[in-house]
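Undergrad: Return atomic coordinates for the entry below.
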Amino acid sequence: MTPRPPRRLPPRNRTFVLDCEALSKATLGDQTLGLFVKAASRAGIRVVTSALTLLEAWDPRAGARTKAWDWTLSRIEIVYVDEAITSKAQELLTEAKLHGHKYAIDSVLAAVALQCAQRGDQVAVLTSDVDDMRRFLDGTPVAIEAV
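TA: Next up is the predicted model:
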């Protein structure tokens, strides 16, 4: 599926939040996601992910692809997990009645997206886990787009 900027987002103050699959595709040479990151960077659109998502997406077997990894990360803002993000992620997990490692990083990414929305950005999460993200982000101003 080709990710496209959601139609409801105006051209200014856009932020796209990449989950593990979106980040992996972009760093492993997926043309669509790679071009998307490049175009967003050129247009001044923020592309972010969490530091934990970096760990989730890292594949040491992709050694020859480190140039693509480095290039992609040079165009992405990394949001580090601090107390505010952790607290919001815990709140999201509690509200969704979820726990454990299966949902922890997704809840952190949702907290990052909500933090971006709080600063006034129009935010979309590019994710392969649409159902999980809906558990955390339904009823919020954050759009969810499948990759």
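
Undergrad: CA atoms for contacts and neighbours, from now on please.
TA: OK.

Undergrad: quick one, what contacts the residue nearest the centre of the chain?
TA: Closest to where the C-alpha atoms of the chain average out (C-alpha atoms, centre = their mean) is Leu18, at 2.3 Å. Contacts for Leu18 (C-alpha atoms under 8 Å, 6 or more residues apart in numbering) come out as Val47, Val48, Thr49, Val125, Leu126, Thr127.

Undergrad: Tell me the one of those nearest Ala40?
TA: Nearest to Ala40 out of the contacts of Leu18 is Val47 (C-alpha to C-alpha; 7.2 Å).

Undergrad: Second input sequence below; structure requested for side-by-side comparison:
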Amino acid sequence: MARRKLSHEGTLVLDSEGLSKLLADDEQVVALVAEARSRGMEAVISALTIIEAVHARTHRARLSWVLSGLRVIPVGEEEARSASRLLMDAGLHGHKYAIDAVVAEAALRQHRPVVMVTSDIDDMVKLCGDRVRLVAV
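TA: Next up, the predicted model:
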């Protein structure tokens, strides 16, 4: 499998599908995270991504091990208000897109360049514009 090239330094953000695939040892996502780290990029997730990605069959020890290698970004009132503004600007409703908006808001605050591993390319383009490079998984 050909590896995708990531920029030097910066931040790699995983959305829930990215985290789910990392937990499942998906070859593409594992390679993207390894390449990002080798280039000096920090791998991060939003705290809400954990909630969205975890399910009854999630192996808890594997989850703890994977999370130990990621920076988990907390979500407070300021981040929630900022994510709400992203939703309004994009014309999206929080009921369906709340976690996507929080992930996008977190990505927009990270050290650039920012690359996001996501299965929601269309939604993330609406929320992040061209300020975050999106990699589909």
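
Undergrad: which of the contacts of Leu18 of structure 1 count as buried?
TA: Val47, Val48, Thr49, Val125, Leu126, Thr127 (16 or more other C-alpha atoms under 10 Å).

Undergrad: Check the gap between Val125 of structure 1 and Trp71 of structure 1 for me.
TA: Distance from Val125 of structure 1 to Trp71 of structure 1, counting by C-alpha to C-alpha, to the nearest Å: 21 Å.

Undergrad: quick one: which helix or strand includes the equivalent of Pro60 of structure 1 over in structure 2?
TA: In structure 2, the residue paired with Pro60 of structure 1 is Ala56, using TM-score structural alignment. Following DSSP states H and E, one finds Ala56 of structure 2 outside all helices and strands.

Undergrad: Val142 of structure 1: neighbour count?
TA: Counted with other C-alpha atoms under 10 Å, residues neighbouring Val142 of structure 1 total 23.

Undergrad: and it, what pairs with it in structure 2?
TA: Aligned partner of Val142 of structure 1 by TM-score structural alignment: Val132.

Undergrad: The counterpart of Ala51 of structure 1 in structure 2: what's it in contact with?
TA: Under the alignment by TM-score structural alignment, Ala51 of structure 1 pairs with Ala47 in structure 2. Neighbouring residues of Ala47 of structure 2 by C-alpha under 8 Å, 6+ apart: Val72, Ile73, Pro74, Val75.
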